[in-house]
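Visitor: predicted model, plus sequence, below.
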Amino acid sequence: SLGQEKTLLFCILLLGYIVILGGNSMIIFVALTDSKLNSPMFFFLYNLSFVDIIYTTTTIPSMLSGLLAGMNTISVPGCFLQMHFLIQLGVTSRAILTVMAYDRYVAICKPLRYTAIMTRPARLLLIVGSWSFGVFCTLPATSMAFQRFYCGPNVVKHGWCDPSSVRRLVCGDVTVDNFVALSCAVVALLTTGVLILTSYILIGLSVLKMGVAQRLKVFGTCAAHLTVVSISYSSASCVYISYRVRIVVSVVYAALTPFLNPMIYSLKNKELRESIRRTLSSFRPAAVLPNKDVNTDA
């Protein structure tokens, strides 16, 4: 039977996973079915929700089964696939956040050209670019890890096949592997971080020329995205601190950001909130009034 601590952790993870699936699935559903949510912002948002669902599905179910079984086992190919998709989806989500920052920049700084710039082909190209960037930043480190020789203990001291935990099992020098992995991580974080920061600096300069009412409107538009970016990058910055702390941070981060994203966007975005309310109300059963017999006798 599960111990008290493991039972509590299992319940928290299971509840969190259900909320993640439910919240992000709801965003995808309303963005695809509600004609009022046809702006590019919601197109990028439901793509981010899709990535969040897959990202958590690569880690949380295996952790849940490991808690139930007492030991989580995974095949060698499965371990490397999990490691690859974990990194790739993490980078892809940040690339989509970067695209969303660019979308806000165009909407605020170039409103008259917004429709002409953010066409459907342009949106699709930006999403394909986000996925391609994720693959580009992931392949060098994961392909090197796959070619290494592993011996001795076959236990990964982590909730899943984390790259640095797997490298600890390599028989030989992993200095080059560590350098490549760190370089790819720095490129992924710096490239997306600098582009997001640049977008918001340009937005800030544009906001200075606006009136108070317009500034408040801009802040309302960007608040949700800024909150998500802050949580994402502050969590990621903790990954390369002490190994034990990093494991705790990465486990929390794997669930925290996808868990909070739907809540933040639904709370901060009025259109999305109203769309979810309309969707939920459409599933309520209609009230049926009881039929009353009318006496026609004289």
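Guide: That came through, no problem.
Visitor: please count neighbours and contacts with C-alpha atoms only from this point.
Guide: Fine.
Visitor: contacting residues around Phe85?
Guide: Listed by CA atoms under 8 Å, 6 or more residues apart in numbering, the contact set of Phe85 reads 55, 58.
Visitor: could you measure from it over to Tyr233?
Guide: From Phe85 over to Tyr233 the distance is 19 Å, taken as CA to CA, to the nearest Å.
Visitor: next one for the comparison:
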Amino acid sequence: MEKGNLTVEEFVLLGFLDLPKLREFLFGIFFFSYMIILAGNGLIIIITIRDQTLHKLMYLFLRNLSFLEICYTSVTLPRMLMSLQTQDGTISFLSCATQMCFLLILGATECFLLAVMAYDRYMSICNPLRYPIIMSRKVCILLAAASWISGILVQIGLTGQIFSLPFCDSNKLNHFFCDIPPVLKLACGDTSTNQLSVYAVALIFVTAPFLLILVSYVKIISTILKLPSATGRCKAFSTCSSHLIVVTLFFGSGTITYLWPKSSHSEDMDKFLSLFYTIVAPVFNPMIYSLRNKEVTVALKKFLSERFLC
């Protein structure tokens, strides 16, 4: 990789480096957010393993989602915190490529996992009699495993394609982490092939799962509205609303970043939106699922009372 007559060995993540007066405030906000993500998602993992009432298959997917959120944020937030603390956004070429690769793999996993969770809700509400047969424990474990491994080779290939480009003019990334749009902007020459690859991968790993979620919820809502009991309708909507909120947060920000034309939004907008799918969604996921799910709330209260009140 050559930059003029020089070898590009590192990038500089500008992030919040242009806001030195807000450094301590931003560090506090992001550090607090990271602690919430670790504690909140960690608690969900613990209670869904320990509490017998949460040994249902839907909580297997929730446990996977919580673990995924911890991994996803751990790829970006510690690096952001270090940059804010040291005011140094330098990241090596290999570290940048590695960070992007893990982000893409974990992002693809979340897309598929949210789609699997939507399908699980669809089978539970629309086909309750066939649900135990179709969504057996073995099938659910296979679906969860497939969500984790399905995008690995493709995302490694996409990362390799992007970082095989020559980089010139500047090594400064106007972002908090090594994401596709800011890295491609620094590449020299024609990147149209790479842009097409990004769109193709986004269609497979973002649009396809989102369409499956959409179809599932159209059928779910249609079935719920036909329920004779108002109590039954409220319970069914309550079960699904948590998942819908998470889907909206994650897919909404991700779609604008990767699929909308770049002329329709600025780099600053990309940076702002990236906070939603890397920080905001993982922070609120445990709250959304615990506050809107009575079984999780009861199990959480029981766990906390055993630990701190006894």
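Guide: That came in fine, so what should we check first? Because the structure is a prediction, the values reported are computed rather than measured.
Visitor: helix, strand, or coil at the equivalent of Leu129 of the second structure over in the first structure?
Guide: Per TM-score structural alignment, the equivalent position to Leu129 of the second structure in the first structure is Leu112. On the three-state scheme (DSSP: H, G, I helix; E, B strand; the rest coil), Leu112 of the first structure is labelled helix.
Visitor: and Leu112 of the first structure, what does it touch?
Guide: Residues in contact with Leu112 of the first structure (CA under 8 Å, 6+ apart): none are found.
Visitor: could you pull out the helices for the stretch 151-300 of the second structure?
Guide: Secondary structure of the stretch 151-300 of the second structure by DSSP state H, counting those that start in this stretch: the helices cover 152-163, 180-186, 192-202, 208-225, 230-258, 267-275, 281-291, 294-308.
Visitor: out of these, the one nearest Met135 of the second structure is which?
Guide: Using CA to CA as the measure, helix 208-225 is the one of the helices of the stretch 151-300 of the second structure that comes nearest Met135 of the second structure, at 15.1 Å.
Visitor: so where is the closest one in the first structure?
Guide: Per TM-score structural alignment, the counterpart of helix 208-225 of the second structure in the first structure is residues 191-208.
Visitor: distance of the counterpart of Phe50 of the first structure in the second structure relative to Ala200 of the second structure?
Guide: Phe50 of the first structure maps onto Phe67 in the second structure when the alignment is built from TM-score structural alignment. Separation of Phe67 of the second structure from Ala200 of the second structure (CA to CA) stands at 27 Å.
Visitor: what's the answer for Gly252 of the second structure, then?
Guide: To Ala200 of the second structure, Gly252 of the second structure is 18 Å away according to CA to CA.
Visitor: who touches the aligned partner of Gly160 of the second structure in the first structure in this structure?
Guide: The alignment partner of Gly160 of the second structure in the first structure, by TM-score structural alignment, is Ser143. By CA under 8 Å, 6+ apart, the contact set of Ser143 of the first structure is empty.
Visitor: and the gap between Ser143 of the first structure and Thr73 of the first structure?
Guide: Relative to Thr73 of the first structure, and taking CA to CA, Ser143 of the first structure is found at 22 Å.
Visitor: Gly220 of the first structure now?
Guide: In terms of CA to CA, Gly220 of the first structure sits 46 Å off from Thr73 of the first structure.
Visitor: also Gly3 of the first structure?
Guide: Gly3 of the first structure is 19 Å from Thr73 of the first structure, by CA to CA.
Visitor: ok, those two, which is more surrounded?
Guide: Between Gly3 of the first structure and Thr73, counting by other CA atoms under 10 Å, Thr73 is the more crowded of the two (15 against 10).
Visitor: what's the closest non-adjacent residue to the aligned partner of Ala254 of the first structure in the second structure?
Guide: With TM-score structural alignment defining the correspondence, Ala254 of the first structure maps onto Thr278 in the second structure. Once flanking residues are discounted, Thr278 of the second structure sits nearest to Thr73: 5.9 Å by CA to CA, 6 or more residues apart in numbering.
Visitor: what about that neighbour, which helix or strand?
Guide: Using DSSP states H and E, Thr73 of the second structure maps to helix 57-86.
Visitor: measure the residue nearest to Thr278 of the second structure to Ile37 of the second structure for me?
Guide: When Thr73 of the second structure is compared with Ile37 of the second structure (using CA to CA), they lie 8 Å apart.
Visitor: what sits in contact with each of those two?
Guide: What both Thr73 of the second structure and Ile37 touch, as defined by CA under 8 Å, 6+ apart, is the set Pro282.
Visitor: and these two? which has more neighbours close in?
Guide: Ile37 (26 against 22).
Visitor: just give me the match in the first structure for the more buried one.
Guide: Ile37 of the second structure maps onto Ile20 in the first structure, by TM-score structural alignment.
Visitor: thought its match was touching Phe259?
Guide: Yes - Ile20 of the first structure is within contact range of Phe259, at 4.9 Å (criterion: CA atoms under 8 Å).
Visitor: scan the second structure for its longest helix.
Guide: If you go by DSSP state H, the second structure has its longest helix at helix 93-126.
Visitor: and that one against the first structure, how far off on average?
Guide: With mean CA distance after the TM-score superposition for the first structure, helix 93-126 of the second structure departs from the first structure by a mean of 0.9 Å once superposed.
Visitor: for the following helix or strand past that helix, packing partners?
Guide: Following helix 93-126 of the second structure in sequence order, the next helix or strand is helix 131-134 (DSSP H and E). Counting contacts by 3 or more CA pairs under 8 Å, 6 or more residues apart in numbering; DSSP states H and E, helix 131-134 of the second structure packs against no other helix or strand.
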